Structures are given as C-alpha cells and as structure tokens.
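**Student:** Here is a sequence together with a model predicted from it:
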Amino acid sequence: MTYTAWIVLTAALVGLSCGLVGVFLILRKTAMMADAISHTVLLGIVIAFLFTKEVSGPAMLIGGIFAGLLTAFLVQSLHSLRVQHDASMGIVFTTLFAIGVILISTSVGNAHLDVQHALMGEITFIPFNTITLPIIGQIPQATALLLVVLVVVLFFITVFYKEWKITSFDPALAASLGLPVIAMHYIFMSLVSITTVASFDAVGAIMVVAMLITPAATAYLWTDKLSNMLALSGLFGIISAVAGYGVATWLDTSISGSMAFATGVLFFISFLGSPKHGLVAKYVRPTSVVS
C-alpha cells in the first residue's frame, strides 16, 4: 500500500472504532467522558513510559486503561458526594491531565512524547514505524494495533449488546432485572480507554474526542434504532477520515484537525437535512389538525 493509503486506513480505523464506542456514550448521556478520558490517558501513558521506557506496546494500553478507570471512579465518587456530574468531570480530567503534563516536563526528558503530540498526534509518521506480521507482511504498528482494537470493540459490543442496550436506556430497569449495572459501566469505560489509547498516538486527543462524539451524534439524527445507529456512526467516522485527509491535502494543513472538522461538517449537514430530526424537516413536516 502507498504512504497515503496507510494514513487514510489508519484514520478510518480510528473513525470506525470510535464511532461504534461513541454511540453508547451518547445514549448514556456521558459524551463528555470521552473528552475527560482522552486527556487523562496521557497520565497513564506517561506512567507506563516511566516503568518501561517505551512509548508504544501493551504497557501503553494497560496505562491507558488504568487512567480511564481511575477517571471514571473519581468522577463517580465525586458525584456520589453531591458534586455535579459535569463539575466532577471537569475537576478530575483537568487535574489528572495537569499531572501528566508536569510528569512529561520533569521526568520524561527527550522521549518522543510531548503535549503538542498528545493533542494533535503524528499521523504523518505512522507509515514509517512498521512491524512484520505472518502472511500480511509489513504493516504500520499503529494500524495493526487499531485493527486489534477494532476486533475487541466488535467482540464486546456483540457479547454485551443486550446488557449495554438496557443499561444505556434504563439503568434502573436493568438493576431491577439483576444486571450488574456498575460492572457493565466499568467494562464499557475500559473499552473507551482502550480505544482512546490506541487512537491517541496516531491522531491525538482532539480527533479522538471528535470521533467519539460527533459521528454518533450525527447518526442519532438519522435513526432511533440502535443497530442502525451503530452502523451509521461507524460509516460517518470513516467518511470523516477520508474527507478530512482530502481537505488537509488541499489546504496543506493539519490532518487530524481537518478530520475533526469533517465530523462537524457532517453533523451540521445532518442537523439541517436529516429526514427524521433535521431542522428543515421539522419546519416542512405537515402538522395534524385535531377536529
């Protein structure tokens, strides 16, 4: 594959994985947890680096999962102490992200890990860092990791589809039916953390947040059926990746920023024109007259 094809494929995998996971974030009304976790995983990555001296590999995933679960636990703990949920997220993610930034500045040294890299990623360097796999041959390490993460995401969504569906729409009913609501929550937060960490190195925190929230929110405008929403969200994530790369090439600007911009354009078009919840449809839809 060409240099461009690897970049687009890697970004499309980010869009697909984040799009699928983002649907449940939207349905659970915890979309901003994506923003929180996408920043706090920096702390997990830095801690993993301090132990392993590597900026990639399984240790990064473990560190990211730890940071994601720590974020979810601290947010839930503060909320249980009657701190507002949005305030809890703001307090936790800014504090943990700040600790990560301080550790980068004071302990990491000359490693390829900095705040700019954390925010915007280095997707243009992805094709140069390769590994050799049986049958497949040489493939960028980030692409291989994202392929594995996509399989994990599909596996967990398939296995826990019914559980996450009912806990997303009606947690009280799920608890009354004996479903482990808290366990399901932390399993899902682990999945969000894995997806975030795998995407983090390639595209940075800004695009991760955009891909976790906006494609799912766009899909929500088109359908009320969960299976259709999952398919559309993944599709919108892929379209945003491809279109964003085209915009970045045309304007000679940030690839990750352009892809995040493309998610916003798709949402705006859907907000205006979707036949179900679009702004135009609400005005032209005939109103029923009660006689």
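**Tutor:** Nice, I can see it. Numbering: from 1, shown residues only.

**Student:** CA only for contacts and neighbour counts going forward, please
**Tutor:** OK.

**Student:** in which helix or strand would I find the closest residue to residue 52 other than its chain neighbours?
**Tutor:** With Cα to Cα, 6 or more residues apart in numbering as the measure, residue 59 is the residue that lies nearest to residue 52, at 7.3 Å, once sequence neighbours are left out. When elements are defined using DSSP states H and E, residue 59 is found to belong to helix 58-80.

**Student:** How many neighbouring residues does the residue nearest to residue 52 have?
**Tutor:** As a burial measure, residue 59 scores 19 neighbours (other Cα atoms under 10 Å).

**Student:** same thing with the one 10 residues further on?
**Tutor:** A total of 23 residues lie near residue 69 under the criterion other Cα under 10 Å.

**Student:** Might one say that it is in contact with residue 191?
**Tutor:** No. Assessed by Cα atoms under 8 Å, residue 69 is found out of contact with residue 191, at 9.9 Å.

**Student:** any idea which helix or strand carries residue 36?
**Tutor:** Counting by DSSP H and E, the element that carries residue 36 is helix 32-52.

**Student:** Does the helix holding residue 59 pack against any helices or strands, and if so which?
**Tutor:** helix 32-52, helix 85-103, helix 181-220 (3 or more Cα pairs under 8 Å, 6 or more residues apart in numbering; DSSP states H and E).

**Student:** With respect to residue 137, which of the ones you listed lies nearest?
**Tutor:** Taking Cα to Cα as the measure, the helices and strands packed on helix 58-80 were each checked against residue 137, and helix 181-220 came out nearest at 20.6 Å.

**Student:** starting at the chain centroid, how far to the closest one?
**Tutor:** Averaged C-alpha coordinates place helix 181-220 at 2 Å from its chain's average position (Cα atoms, centre = their mean, to the nearest Å).

**Student:** Beyond that helix, next helix or strand please.
**Tutor:** Beyond helix 181-220 in the direction of the C-terminus, DSSP H and E gives the next helix or strand as helix 226-251.

**Student:** adding another structure so you can compare the two:
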Amino acid sequence: MTYTMWIILTASLVGLSCGVIGVFLILRKQAMMADAISHTVLLGIVIAYMVTQQVSGTGMLIGGILAGILTAFLVQMLHSLKVQHDASLGIVFTTLFAVGVILISTSVGNVHLDVQHALMGEITFIPFTTVEIPLIGAVPKATALLTVVLILVIFFIIAFYKEWKITSFDPALAASLGIPVIFFHYLFMTLVSVTTVASFDAVGAILVVAMLITPAASAYLWTDKLMWMLILSGGFGVLSAVIGYWIATWLDTSISGSMAFATGCIFLFGFLLSPKHGLISRWVRPEAWKEEHVS
C-alpha cells in the first residue's frame, strides 16, 4: 500500500471509531466530554512516559485510558455535589490538562512529546513506524492499533446495543428495568477514552474532538433512526478523512487541520440541505416543516 493510502486509511479508522462513539455522546448530551477527555489524556500519557520512559506502547494506552476514566469520575462527582455539568467539565479538564502541560515542561525533558504534537498530531509520520503482522506484513503501528480499537468499539456497540439505546434516551427507564446505568456510563467513558488515546498520537486532540462530535451531529440532521445515524456518522468520518487529505494536499497545509475543516463542511452541507432539519428545507417547504415538528 502506498504512503498516501496508509495516511488516508489511518485517518479513516479514526473517523469510523470516533463517528460511531460520537453518536452516543450527542444523544447523551455529553458532546463536550469528548473535548475534556481528548485534553486530559495528555496527563495520563505524560505520567505513563515518566513511569516507562517510552513514548508509545501499552503504558501510554493504559495511562490515557485511566486519565479519561478519572475525568469522567471527577465530572460526575462534582455534578453530584450540585456543580453544574458544564462547569464541572470546565473545572476538571482545564485543571488536568494544565497539570499535563506543567509536567511536560518541568519533568519530561527533551523527548518527542510536546503540547503542539498533542494538539495537532503528526499523521505524516505514521507510515514510518511499522509492526510485522503474520500473513499481512509490515503495517503502521498506529493503523494496527486503530483497527483493534474499531473492532472493540463495534463489538461493544453490537453486544449491548439495546442497553446503549435505552440508557441514552431514557436513563430512568433503564434503571427501572434493572439495567446498571452507572456501569454502562463508565463503560462508555472507557470506550471514549480508548478511542481517544488510540487516535491521539496519530491525529492530535483537535481532530479527535472534531471526529467525535461533528460527524455525529451531521448524521443527526439526516435521520432519526439510531442504526442509520451510526452508519452515517461513521461514513461522514471516513469522508472527512478523504476530503481533508485532498484539501491538505491542494493547499499544502496541515492534514489534521484540513480533516477537521472537512467535518465542518459536511455539517454545513447537512445544516443547509438535509430534508428534515435543513435551513433551505424550512424555506422551501415551511408548512410541511412546521407540521412535522409541531406534531
């Protein structure tokens, strides 16, 4: 496979994983949790480096996952103490991210781990770090990791589809049916953390947030059915990766930034032209739109 195709494939895997997870973030009204976790995993990654002295590997993954779970726990704890949810997010993620930045500046030293790399990633270097896979050959390490993460995400979504659906739309009903809502909340936050950490080194925090939120928000404009929303969101993530790479090549600019920009363009297209919620649909068929939304 060519250098270009490895980059597009890696970004597409990020789009698929984040797109599917992002649907439930949108439905649970926890979209900004993606922003919080994508920043606070920096603290887990830095601490993992301080323990293992390695800038990749299992230690980094575990550190980032634990930081994501810690973020979800602290936000939930502050919210239970009557602090508003958005305020809880702001307090936790800025504090933990700041601690990570301070540790990078004071304790990590001269290694390939800095705030700029954390925010923007460096997807152009992905094809150069490979791992040998039996029957397949040399595969970029990030691509292999993201493939495993995508399989895990799809497995858990399918295995607990009914539980995710009920806990997302009506947590009170889920609790009355005996579904452990808190368990599924933290399981979901773990999936968000795993997806974020796996994508973090390759594409950076900005693109992770864009892929977690914008494709799902775009899919929400086109359909009200959960299954189709999952399919569309994953598809929009892949489309954003392809279009974003083309834009970056055309303008000779940041690949991750261009892909994030592409997610916004796809959302704008749906915001204007989607048949149910599109702005133009309201102008063209105002009466039909009013009837549908009033009823």
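**Tutor:** Done, it's in. Computed from a prediction, not measured in an experiment: that's the story for all the values here.

**Student:** And the TM-score between them?
**Tutor:** Their TM-score after superposition, calculated using TM-score structural alignment, normalised by the length of structure 1, is reported as 0.98; 290 aligned residues with a Cα RMSD of 1.2 Å.

**Student:** In TSV, list the helices and strands packed on helix 58-80 of structure 1 along with distance to residue 134 of structure 1 and mean neighbour count.
**Tutor:** Below are the helices and strands packed on helix 58-80 of structure 1 laid out as TSV (distance: least, Cα to Cα, whole Å; neighbours: other Cα atoms under 10 Å):
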stretch	distance to residue 134 of structure 1	mean neighbour count
helix 32-52	26	24
helix 85-103	37	18
helix 181-220	21	25
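
**Student:** Nearest to residue 26 of structure 1, out of these?
**Tutor:** Taking Cα to Cα as the criterion, residue 26 of structure 1 comes closest to helix 181-220 out of those, the separation being 6.7 Å.

**Student:** The closest one vs structure 2, average distance?
**Tutor:** Taking mean Cα distance after the TM-score superposition for structure 1, the mean distance separating helix 181-220 of structure 1 from the aligned residues in structure 2 is 0.2 Å.

**Student:** Report the inter-axis angle for that helix versus helix 32-52.
**Tutor:** Following axes from the mean of the first three to the mean of the last three Cα atoms, to 10 degrees, one obtains 120 degrees for the angle between helix 181-220 of structure 1 and helix 32-52.

**Student:** Name the nearest residue to residue 108 of structure 2, sequence neighbours excluded.
**Tutor:** Excluding the flanking residues, the one nearest residue 108 of structure 2 by Cα to Cα, 6+ apart is residue 50, at 6.8 Å.

**Student:** The one you found -> structure 1?
**Tutor:** Structural alignment (TM-score structural alignment) places residue 50 of structure 2 against residue 50 in structure 1.

**Student:** Its match and residue 129 of structure 1: what is the separation?
**Tutor:** Computed as Cα to Cα, to the nearest Å, the residue 50 of structure 1 to residue 129 of structure 1 distance reads 21 Å.

**Student:** what does residue 241 of structure 1 give?
**Tutor:** Relative to residue 129 of structure 1, residue 241 of structure 1 is positioned 20 Å away (Cα to Cα).

**Student:** what does residue 147 of structure 1 give?
**Tutor:** As it turns out, when the distance is counted by Cα to Cα, residue 147 of structure 1 lies 16 Å from residue 129 of structure 1.

**Student:** cool, residue 207 of structure 1 as well?
**Tutor:** Applying Cα to Cα, one obtains 21 Å for the distance of residue 207 of structure 1 from residue 129 of structure 1.

**Student:** sorry, back to before: neighbour count for residue 241 and residue 129 of structure 1, which is higher?
**Tutor:** More neighbours sit around residue 241 than around the other of residue 241 of structure 1 and residue 129, counting by other Cα under 10 Å; the figures are 32 against 12.

**Student:** surely residue 104 of structure 1 meets residue 114?
**Tutor:** Yes. Taking Cα under 8 Å as the contact criterion, residue 104 of structure 1 and residue 114 are neighbours in contact, 6.6 Å apart.

**Student:** can you tell me which residues contact the spatially most central residue of structure 2?
**Tutor:** If you average the C-alpha coordinates of structure 2 and look for the closest C-alpha using Cα atoms, centre = their mean, you land on residue 212, 3.4 Å from that point. For residue 212 of structure 2, the contact set (Cα atoms under 8 Å, 6 or more residues apart in numbering) comprises 15, 18-19, 21-22, 25, 31, 34.

**Student:** Take those residues and write them to CSV, including distance to residue 78 of structure 2.
**Tutor:** What follows is the contacts of residue 212 of structure 2, written out as CSV (distance: Cα to Cα, whole Å):
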residue, distance to residue 78 of structure 2
15, 31
18, 26
19, 28
21, 24
22, 23
25, 19
31, 18
34, 18
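
**Student:** Can you flag which of those residues belong to strands?
**Tutor:** The subset of the contacts of residue 212 of structure 2 located in strands under the criterion DSSP state E is empty.

**Student:** Filter those down to the buried ones.
**Tutor:** If you count burial by 16 or more other Cα atoms under 10 Å, the buried members of those come out as 15, 18-19, 21-22, 25, 31, 34.

**Student:** Which pair of the residues you listed spans the longest distance?
**Tutor:** Spatial extent of those (Cα to Cα) is set by the pair 15 and 31 at 15.8 Å.

**Student:** so residue 132 of structure 2 sits in a strand?
**Tutor:** Yes. Under the criterion used here (DSSP: H, G, I helix; E, B strand; the rest coil), residue 132 of structure 2 sits inside a strand.

**Student:** you'd agree it is up against residue 144?
**Tutor:** No. With contact taken as Cα under 8 Å, residue 132 of structure 2 and residue 144 are classed as non-touching, separated by 9.8 Å.

**Student:** Compare the two (neighbour count), which wins?
**Tutor:** Set side by side, residue 132 of structure 2 and residue 144 show unequal neighbour counts under other Cα under 10 Å, the larger going to residue 144 at 18 against 12.

**Student:** how close does that one sit to residue 102 of structure 2?
**Tutor:** The gap separating residue 144 of structure 2 from residue 102 of structure 2 is 31 Å, by Cα to Cα.

**Student:** before we move on, the earlier item: isn't the residue nearest to residue 52 of structure 1 right up against residue 47?
**Tutor:** No. Residue 59 of structure 1 lies out of contact with residue 47 (Cα under 8 Å); the separation is 9.4 Å.

**Student:** Is there a neighbour count for the aligned partner of residue 228 of structure 1 in structure 2? I'd like the number.
**Tutor:** Residue pairing (TM-score structural alignment): residue 228 of structure 1 is matched to residue 228 of structure 2. Residue neighbour count, defined by other Cα under 10 Å, stands at 14 for residue 228 of structure 2.
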